[in-house]
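**Q** Just to be clear, the model below is a prediction. Sequence and coordinates:
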Amino acid sequence: MQQPNRLKPFFENINFEREDNTMTVNFGPQHPSAHGQLRLVLELQGEEVVKSRPMIGYLHRGMEKMAENMIYNEFLPTTDRMDYIAATSNNYGYALAIEQLLGIEAPRRAEVIRTMLLELNRITSHLFWLATHALDVGAMSMFLYCFREREYAIDLIEDYCGARLTHSAVRIGGVPLDLPSNWIEDCMSFLEVLEKELETYEGLLTENRIWKMRLENVGIITPQMAKDWGCSGIALRGSGIKWDLRKEMPYGLYPELDFDVPVSYTNDSYGRYKICIQEMRESSKILKQLVPMYEESDTQLMAHAPNYISAPKEQIMTQNYSLMQHFVLVTQGMRPPVGEVYVATESPKGELGYFVCSDGSPYAYRMKIRTPSFQHTAILEELLVGLQLADVVTIIGNLNIVFGEIDR
């Protein structure tokens, strides 16, 4: 008796020849140039991309739901794990949102230290981006040079908080520590080295024929396209739109600081590269302005708000009421007023916003986080169409996406 061919229905549904002669391929999620767990489903006509579909969700960790099941102080270290290249920016944005919910302000010295850490973190993030982006395109030496300077900056952050990647260097209401001795001198020495090495980077890349061929007129994001997809940060300023939350919706000490917002009108990957270099120079300028502010400020590091913030350690160890209040805050958590806030800050990648809704309990009733990499991944659906397959790697690296803040 002849056995039935069980594979026949399967083969009957396969179309071996297609009139459009296109091929569908997966780029990622394991590809080293995907910069995280990104899966791009690309439809190719030869080497040309005719359709692009970004697929996310391979790293999903449910951070927003975790925030709703942790007391407010517990969640702060978890924010490090979103954009793990710019942990301090995540810490600061979250702390600032909760402080507005509580109606408190950090002391002057705490704000100075926070801003120093933010701008150092901006430099380390940009150096990481330039190193990996150049490596993707083929400039291998840049990876080593950028990581050399990045290690010096990370050493400064480690001297302050003891951590190199996930800092948790900010607290709701201020900062935990004052700057160690000789920290400012070390920081100024680093800035001198950085400013000199930035010229070296430009000498290697800016007029490099291959670098310009790979980046110029590649990844064109028009101003209207940037607005339609909700771009921010360098991706927005690279399209000729001068928008930086530190200037347009100032927070912290930024209204007192003198710095420029670099803009490019070429709309391409090359213009975004030049903005990145200039932004590191502006961060260096900001850090130098913060030194006299630090020296003129008093020594208070945490806001005085007994209902929400623990007293200094000396009082906890010597005063019974401060000890009891500290015990309640640690075990039960603070109870913010009923209300909701949305606070946006300018992270190294763009607008990082925290929406917090409080019902008066020690847990956030709702927590939603607006991260820049999410929009910059979505735009790949339109941005890649019509380009060559080799340009896909260039554009993904140039947009500087990190999947920790996409698959929250």
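**A** Yes, it's here. Residues are numbered from 1 along each chain as shown.

**Q** okay, CA-based contacts and neighbour counts for the rest of this
**A** Will do.

**Q** Against Ser284, how distant is Val291?
**A** Look at Val291 and Ser284: by Cα to Cα, to the nearest Å, they are 11 Å apart.

**Q** who's more crowded, the two?
**A** Ser284 (23 against 17; other Cα atoms under 10 Å).

**Q** buried sites along the helix or strand harbouring that one?
**A** Using DSSP states H and E, Ser284 falls within helix 269-296. Neighbour counts over helix 269-296 (16 or more other Cα atoms under 10 Å) mark 269-287, 289-291, 293-294 as buried.

**Q** before we go on, here's another structure to hold up against the first:
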Amino acid sequence: MEITVGVGAGARHLGVDRVVDLGPLHPSAHGAYRLRLTVRDDAVITAAEPLVGHLHRGAEKLFEVRDYRQVLTLANRHDWLAAFCNELAVALAVERMTGMDVPARAQTLRAVLCELNRIMAHLVFLAPLTGPAAARGREAVQAVLEEASGGRIHFMFNRIGGLREDVPAGWTDRVRAALSTVDTGEVPGGLAGIGVLSRESALAYGVTGPIGRASGVDFDLRRDDPLPGYRGLDVTPVVRAEGDALARVRCLVDEVRQSVRLVERCLDVLPGGPVNVRLPKAIKAPEGSVYTRVEAPLGTSGVHLASRGEKTPWRLKLRTPSFNNVQALSALLPGTAVDDLPAVLGSFAVVVGDIDK
């Protein structure tokens, strides 16, 4: 629409707002999604609408025709940067419904592997912003995850009742060595004051994880609803109040450093013993329902499992962090200059497979 400021001879014509479709993108956005932007003549965004649904994955319906061992394989993949945490959320749901007692060593190793997964994921998003040091640290952490699980991306290391197998001999020493090389790089300038997401908007959209904590949302399941492996670690969430691009990047940087410390503390108290329990040939969750959640790298990853006592779930609903988080772009982008858009989007971490579930 045309915009005119003032009346009579002093009126100024500001031109016509333009609607620009950004995307659907794939290589730089961890999946295909579109942003429909309304841009003024002075190259400032006045409205933004994230448009998702290009993948049409249908994972939640696929869960319903697979047994619980097969479900773990699919759950692994909806956020391919948080594969271990995704597996864990589903395994926890079945374990709680069946009353399984997971061995202490498996519980502690799950915390170790979740934090290694968090470091790896955060460094993927930081590398384009902070430089090659972050990429080198990610490679070191990914190498020890691969050594333990056999997979670089899709780890498939959780099992209902624990882990697939124990970690290799000497692995904990190699983890410590890898952590000593982790470097987040230098936070770039020019991020302060752009792409601001208020605390009120973050709460309204259900934004969690480092994006929410960068806007003052003091919520972290590792403290507020800890899994057994996290109890006693005294996790203090990294929270900032500014809500801008700089705050989001600094939250990622500080959380990487925090995760390094948490892994080292877990390794210091790692107990011996088995890492899994003997399972029946067919796992059947009793009739009923349960909700479990974990603190994944990008926020709260939840699973609502409803069972009719069969070996396949009657319903398995995912609460994925990126699905909520990406909606906040409609509140965050208005007022952003087009020149600042790459930096703002770079600070806003989402994985599109986690949206199109």
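**A** Noted; the coordinates are in hand. Small disclaimer: the values here were computed from a predicted structure and weren't measured.

**Q** Please work out the TM-score for the two chains.
**A** TM-score for the superposed pair, counting by TM-score structural alignment, normalised by the length of structure 2: 0.92. Supporting figures: 345 aligned residues with a Cα RMSD of 1.7 Å.

**Q** about what we covered before: what is the distance between the helix holding Ser284 of structure 1 and the centre of its chain?
**A** Averaged C-alpha coordinates place helix 269-296 of structure 1 at 16 Å from its chain's average position (Cα atoms, centre = their mean, to the nearest Å).

**Q** how about stretch 366-382 of structure 1, aligned to which bit of structure 2?
**A** Under the alignment (TM-score structural alignment), stretch 366-382 of structure 1 falls on residues 315-331 in structure 2.

**Q** Check what contacts the matching stretch and list those residues.
**A** Stretch 315-331 of structure 2 is contacted by residues 47-50, 60, 63-64, 197, 201-202, 205-209, 211, 298-307, 350-352, 354-357 when judged by Cα atoms under 8 Å, 6 or more residues apart in numbering.

**Q** Give me the subset of those residues lying in strands.
**A** The strands, defined by DSSP state E, take in 47-50, 299-307 from the contacts of stretch 315-331 of structure 2.

**Q** Helices of the stretch 101-250 of structure 1, residue ranges please.
**A** Ranges of helices within the stretch 101-250 of structure 1 are 108-137, 140-161, 183-205, 209-215, 223-228, 234-237, 245-248, based on DSSP state H, counting those that start in this stretch.

**Q** sorry, back to before: measure the match of stretch 366-382 of structure 1 end to end?
**A** Note: stretch 315-331 of structure 2 ends 32 Å apart using Cα to Cα.

**Q** before we move on, what about stretch 72-91 of structure 2?
**A** Start-to-end span of stretch 72-91 of structure 2 (Cα to Cα) is 7 Å.

**Q** equivalent range in structure 1 for it?
**A** Counting by TM-score structural alignment, stretch 72-91 of structure 2 corresponds to residues 76-95.

**Q** Same question for stretch 221-230 of structure 2.
**A** On structure 1, the counterpart of stretch 221-230 of structure 2 by TM-score structural alignment is residues 245-254.

**Q** ranges for the strands of the stretch 301-408 of structure 1?
**A** Here the stretch 301-408 of structure 1 has its strands, by DSSP state E, counting those that start in this stretch, at 339-347, 350-358, 364-370.

**Q** Please tell me how far the last one is from the chain's geometric centre.
**A** Okay, so that is strand 364-370 of structure 1. Relative to its parent chain, strand 364-370 of structure 1 has a centroid offset of 18 Å by Cα atoms, centre = their mean.

**Q** what's the angle between it and strand 339-347?
**A** 30 degrees (axes from the mean of the first three to the mean of the last three Cα atoms, to 10 degrees).

**Q** Which residue, other than its chain neighbours, is closest to Val303 of structure 2?
**A** Once flanking residues are discounted, Val303 of structure 2 sits nearest to Leu318: 4.8 Å by Cα to Cα, 6 or more residues apart in numbering.
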